[in-house]
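**Student:** Build the 3D model from these lines:
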Amino acid sequence: MSFKKLIEPLKDVLDNKGFYEPLPFQKLILSKIKGGASLFCIAPKDSGKTTSLILSVVQKLNGLAFEDAPRALIFVKDKETALNLKSEFESYTRRTDLRIYCAYEEHNIELQREELYLGADIVIATPKRLNKIFYLNGINLNKLQICVVDDAEFLFKNNNFAEVTRTPESIGKCQYLIFSSKFDNRFERWRESFMYNAQVVKSK
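**Tutor:** Here you go, the predicted structure:
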């Protein structure tokens, strides 16, 4: 897929950043993601995974805020990663009205529940904190359209794999994207359940 098929705010940002053509791995995955496929996106660092994640989420939401419940959920390993990804998102969403919120352990959970109640389109969260907020009825996942795991290698430490696996048990139909540098055999559990029809796309 070329960048020309993206919404105008994204094309403008890409032009300003000097990105005129997708990288080889982005060509492999962007059109599949736009078509609604769930994917395991397997590629090394500097192949454009993070940019692909951001473009895909913003495109999926059409660059528009809508009601209060989040429509995109992104799991990350820690607070630093969440804040860095939020900053990256904001560089692409400045001509949209999308609301991006970070949820992580180092922040007061009651305050996070109050802030989420005010509305968010994209939530970037650590797995443990997201689940705590969810089980306290502090976030509505019924409107979720896309669920992403960024740099998924972190899943296999500190019980994160089990924490993330809980989320699909609580939501309806959703598009799933897993970005990782390698395909771990434990991902097969997801392919046998909520990602049963997912494709594995590896960098050539």
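**Student:** CA only for contacts and neighbour counts going forward, please
**Tutor:** OK.
**Student:** where along the protein do the helices fall?
**Tutor:** 8-17, 24-34, 49-60, 79-93, 109-117, 127-135, 160-166, 188-191 (DSSP state H).
**Student:** Figure out which of those helices is closest to Ser203.
**Tutor:** Closest to Ser203 of these is helix 24-34 (CA to CA; 5.7 Å).
**Student:** Of all the helices of the chain, which one is nearest Phe179?
**Tutor:** helix 49-60 (6.8 Å).
**Student:** Centre of the chain to that closest one, how far?
**Tutor:** Mean-position distance between helix 49-60 and its chain equals 8 Å (CA atoms, centre = their mean, to the nearest Å).
**Student:** any chance of the helices of the chain in TSV, plus mean neighbour count and distance to Tyr176?
**Tutor:** Below are the helices of the chain laid out as TSV (neighbours: other CA atoms under 10 Å; distance: least, CA to CA, whole Å):
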stretch	mean neighbour count	distance to Tyr176
helix 8-17	16	21
helix 24-34	18	9
helix 49-60	21	11
helix 79-93	17	18
helix 109-117	15	22
helix 127-135	19	15
helix 160-166	16	12
helix 188-191	13	10
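**Student:** right, and those helices - which one's nearest Ile146?
**Tutor:** In terms of CA to CA, the element of the helices of the chain nearest to Ile146 is helix 49-60, at 7.4 Å.
**Student:** what's the closest of the helices of the chain to Val201?
**Tutor:** For Val201, the closest of these is helix 24-34, at 7.2 Å, according to CA to CA.
**Student:** on that earlier part again, ok, which of the helices of the chain comes nearest Asp68?
**Tutor:** Evaluated with CA to CA, those place helix 109-117 nearest to Asp68, the distance being 7.2 Å.
**Student:** quick one, the closest one and helix 127-135 angle?
**Tutor:** 70 degrees (axes from the mean of the first three to the mean of the last three CA atoms, to 10 degrees).
**Student:** this one as well, want them side by side:
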Amino acid sequence: MPGKSPKGRSAGSTPPGTSFADLGLPVVLVHSLKNAGVSEPFPIQIAAVPDALAGRDVLGRAPTGSGKTLAFGLPLLVRLAGRRSEPAAPRGLVLVPTRELALQIHEVLDQHGATFGLRTLGVVGGVPLERNVREIQRGVDIVVATPGRLNDLLERRSISLDRIEMTVIDEADRMVDMGFLPQIESLLAATPPDGQRLLFSATLDQDTDRLVQRFMDDPAEHSTADSVSVPDIAHYVFEVDPARKTAIAAALANRDGRTLLFVRTTHAVDRLTDECRRLGVPVSSLHGNKTQAHRTRSLAAFADGSSPALIATDVAARGVHVDDVTLVVHVDPPVDSKDYVHRAGRTARAGASGTVVTLATGDQMARVRAMAEEAKISPVIVDTEADPTSWHRTTGARTPIGRPLPGPADASSSAHGERPDRKARRGAVPSRHERAGRTGGGRGGHRGRRG
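**Tutor:** Below is the predicted model:
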């Protein structure tokens, strides 16, 4: 399929006051959204849904938290409604970079797809391959997959993409950064060339544009703000003494409100988690060396507020799409402005406000300033040694009381000897039918860089 230059309108150009019904969605789906507490569409949904419903390819440039899941999910459900897929031949495909994001998208599609009797399956590492095969053979309408696991199933001839009618690539730029570009191209090439394709990405660089040019036909382009530098996000850089960095991070994790802390390595996640719990701060952790059972429980605890602070690596946290994150902390400064944008996008979701703090030692300040300039933000610089109180007021940080929490340093971590519960071992992404009592489980992985 020859690619053409994308054309379209900005998502922000659509008049306000538009309802889901105005977008052309069936009444039954509008009611399903209302029952889930979703009453008004976001700009990217208002702009993209009509074109997707009309059958056009869509290129959406939108940051995390802008409502992308429903922007592609609603047209996908409408297109597939009224028919059932044959065994091992789904008709809808959503490709995502991480297991956690797959789980969240699966939950949304499964909830609203029940309105039409559609079945959704998560195809990700952490769920036994044979379990995926059994479910696929029974017939599923939509597959939400990480590229590596889906490629494994194709190599085994356990699934066919010949009947795919609509393919969605979510967080395309992050998948390219993670080394998935060859697999994405191979998977798209395995779908019918006349199928509808929707691609969503916060940024559109050369490699991502390669996908657009090769696999999309005159896509309608819809863009939200290109930068996270919006009034709803306050940006700070806290210059810290290296000897006090961990203590400051623990105080930030100890605040009221949902807090997401980014560190660079898996070992650093474990060290900071252990130290926080030693100081009495209830945190959970997320990285690629954790079992899928642990990852699922940590994300669930963060989402329901039972563990209001989550410490994670970049790769693992790319799937953390949780509302009401009021503070993002770069315990380790991000590598570049793109990473900053994606990390910062975890706060100020769904129209809320938020704060982003970068902890930087003296020798990191020049690089952090340059990165901020590239990201088009103007953070407030705070010297935490010269001004030891204002950063507490700014963030609500509280010095821990120093009473170790009972139990293992990371209560949900298999690294500390926990035995995963049976439900978690059954798989990370249960379908609506599985939640009604079906079983399975095990572990697996996907190719490419893990987190």
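**Student:** ok so, going back, mind giving me a markdown table with the helices of structure 1 and columns for distance to Asp151 of structure 1?
**Tutor:** Below are the helices of structure 1 laid out as a markdown table (distance: least, CA to CA, whole Å):
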| stretch | distance to Asp151 of structure 1 |
| --- | --- |
| helix 8-17 | 23 |
| helix 24-34 | 15 |
| helix 49-60 | 9 |
| helix 79-93 | 10 |
| helix 109-117 | 24 |
| helix 127-135 | 13 |
| helix 160-166 | 12 |
| helix 188-191 | 16 |
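**Student:** Among these, which comes closest to Gln145 of structure 1?
**Tutor:** That would be, of the helices of structure 1 and by CA to CA, helix 49-60, which comes in at 8.2 Å.
**Student:** Assign a three-state SS to Arg343 of structure 2, would you?
**Tutor:** At Arg343 of structure 2 the chain is in helix, as set by DSSP: H, G, I helix; E, B strand; the rest coil.
**Student:** Which position in structure 1 pairs with it?
**Tutor:** Following TM-score structural alignment, no counterpart is assigned to Arg343 of structure 2 within structure 1.
**Student:** give the contact list for Leu327 of structure 2.
**Tutor:** Gly257, Arg258, Thr259, Leu260, Thr347, Gly354, Thr355, Val356, Val357, Thr395 (CA atoms under 8 Å, 6 or more residues apart in numbering).
**Student:** ok, now which ones touch Lys143 of structure 1?
**Tutor:** Counted by CA under 8 Å, 6+ apart, Lys143 of structure 1 has contacts Ala69, Pro70, Arg71.
**Student:** Give me the contacts around the top strand by length along structure 1.
**Tutor:** Counting by DSSP state E, the longest strand found in structure 1 is strand 175-180. Identification of contacts with strand 175-180 of structure 1 by CA under 8 Å, 6+ apart yields 36-44, 49, 145-153, 195.
**Student:** Apply 10 Å and report the result again.
**Tutor:** Residues outside strand 175-180 of structure 1 that contact it (CA atoms under 10 Å, 6 or more residues apart in numbering) are 33, 36-45, 49-50, 52-53, 56, 72-75, 144-154, 168, 187, 194-195, 198-202.
**Student:** Please list only the buried members of those.
**Tutor:** Among the contacts of strand 175-180 of structure 1, those classed as buried by 16 or more other CA atoms under 10 Å are 33, 37-43, 49-50, 52-53, 56, 72-75, 144-154, 168, 194-195, 198, 201-202.
**Student:** Which single one of the contacts of Leu327 of structure 2 is nearest to Asp194 of structure 2?
**Tutor:** Thr347 (37.5 Å).
**Student:** ok but Ile311 of structure 2 is inside a strand, no?
**Tutor:** Yes - assessed with three-state DSSP, Ile311 of structure 2 lies in a strand.
**Student:** Show me what it aligns to in structure 1.
**Tutor:** So, by TM-score structural alignment, Ile311 of structure 2 is left unmatched.
**Student:** Tell me how many other residues surround Ile311 of structure 2.
**Tutor:** Neighbour count for Ile311 of structure 2, taken as other CA atoms under 10 Å: 28.
**Student:** Would you check that it makes contact with Val329?
**Tutor:** Yes - counting by CA atoms under 10 Å, Ile311 of structure 2 does reach Val329; the two are 9.4 Å apart.
**Student:** Give the residues shared as contacts by these two.
**Tutor:** In contact with both Ile311 of structure 2 and Val329: Ala253, Thr259, Leu260, Leu261, Phe262, Val263, using CA under 10 Å, 6+ apart.
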